[in-house]
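Got a sequence here, can you model it:
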Amino acid sequence: MTLAFTCKKCDTRNIYKISRVAYYQGIVICTCSGCQSRHLIADNKGLLDFPEFGRNIEDYMESQGESVQRLVLSNTGVSTQDSSTRLSPDDSGNES
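As a prediction, this is how the structure comes out:
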C-alpha cells in the first residue's frame, strides 16, 4: 500500500510504500525526507508509549478532528473509498 502525508514540521510531502501487514498488524515509523523527523504511522502492538495515538494514524487524525482520505486504485482509475470522487485515465485533459 502507498502512504502519502505532509510533514507538519517542515511542510515536505512524503510518499512511502509500506507493508499492508505492518500497517494493520505491526509497527510503522516513517522518516520525513525533509527534516528527518520520525512519524509514527501505526502501532498495533501497543509497544510504544503513546496511548492517545490509537492503533494507526487514521485513528489519531480522526480523534484530532482532521480528515483522512483513502484512495482506491483500480484498472479504471483512482477513486475515494466511498466512490464519491473518481479520476479515470480519460480525465487527464490530454486529447488523443
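
rest of the way, CA atoms for contacts and neighbours
Fine.

Count the neighbours of I41 for me.
When neighbours are defined as other Cα atoms under 10 Å, I41 has 19 of them.

was I right about it contacting T31?
No - with the criterion set as Cα atoms under 8 Å, I41 and T31 do not qualify as a contacting pair; they are 10.2 Å apart.

all strands of this protein, in order?
For the chain, the strands identified by DSSP state E occupy 2-6, 13-17, 27-31, 38-43, 71-74, 77-80, 86-87, in order along the chain.

so which of the ones you listed is the most packed in?
Comparing those on average neighbours per residue, with mean count of other Cα atoms under 10 Å, the densest one is strand 38-43 at a mean of 18.

one more to put side by side:
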Amino acid sequence: SPSSSSSPLTTTSSQPRLSMTFTCTVEGCGERSTHQFTKRSYERGIVLVECPGCKNRHLIADHLGWFKFGTEEGKNPTIEDILRSKEEKVRRGSLGAGGVVEYYD
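As a prediction, this is how the structure comes out:
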C-alpha cells in the first residue's frame, strides 16, 4: 500500500551521520541539546531540529533554498556558514574509539 504523507521518513543505519550540540537562543529557553542527522541531508538537503525545551525548530542547513530569510538569500546554507557570517566561533569535533571526543577549529 502507498505510504501516508504523514509517515516519518526513515534512513538506513549505513548512511554517515553527524551530531550537533547547541544551546537554544530563543528568549527564556537556553536549553542545551544534541541532535543527529544524516551527513547527506546536512550537505545537500534541509535539516531542522526541534528544541526539547521550547519546541522551537532551528534551521541547521538549507541547500534547497526553502528558507531564504535564515540563510541570507542562500549565501549561508549551513549553521556553520550562518555563525561565521556573524563572526561567531564554530567548533568541530569527532567521536573516536571508546567514546573519546576530540574538538578542533
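
Superposing both, give me the TM-score.
Counting by TM-score structural alignment, normalised by the length of the first structure, the TM-score of this superposition works out to 0.77. Behind it: 82 aligned residues with a Cα RMSD of 1.6 Å.

Pipe the strands of the first structure into JSON lines and attach distance to E52 of the first structure per row.
Shown next, in JSON lines, are these (distance: least, Cα to Cα, whole Å):
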{"stretch": "strand 2-6", "distance to E52 of the first structure": "20"}
{"stretch": "strand 13-17", "distance to E52 of the first structure": "24"}
{"stretch": "strand 27-31", "distance to E52 of the first structure": "16"}
{"stretch": "strand 38-43", "distance to E52 of the first structure": "11"}
{"stretch": "strand 71-74", "distance to E52 of the first structure": "26"}
{"stretch": "strand 77-80", "distance to E52 of the first structure": "27"}
{"stretch": "strand 86-87", "distance to E52 of the first structure": "33"}
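
Any idea which of those gets closest to D59 of the first structure?
For the strands of the first structure, the distance to D59 of the first structure is smallest for strand 38-43, at 9.4 Å, taking Cα to Cα.

according to the alignment, the closest one goes to what range in the second structure?
Mapped onto the second structure with TM-score structural alignment as the criterion, strand 38-43 of the first structure occupies residues 57-62.

The matching stretch: average distance to aligned residues in the first structure?
Its matched residues in the first structure lie on average 0.4 Å from stretch 57-62 of the second structure after superposition (mean Cα distance after the TM-score superposition for the first structure).

Contacts made by that stretch with the rest, please.
Contacting residues not belonging to stretch 57-62 of the second structure are listed as 41-51, 70-71, 74, 77-79 [Cα atoms under 8 Å, 6 or more residues apart in numbering].

Good, wrapping up.
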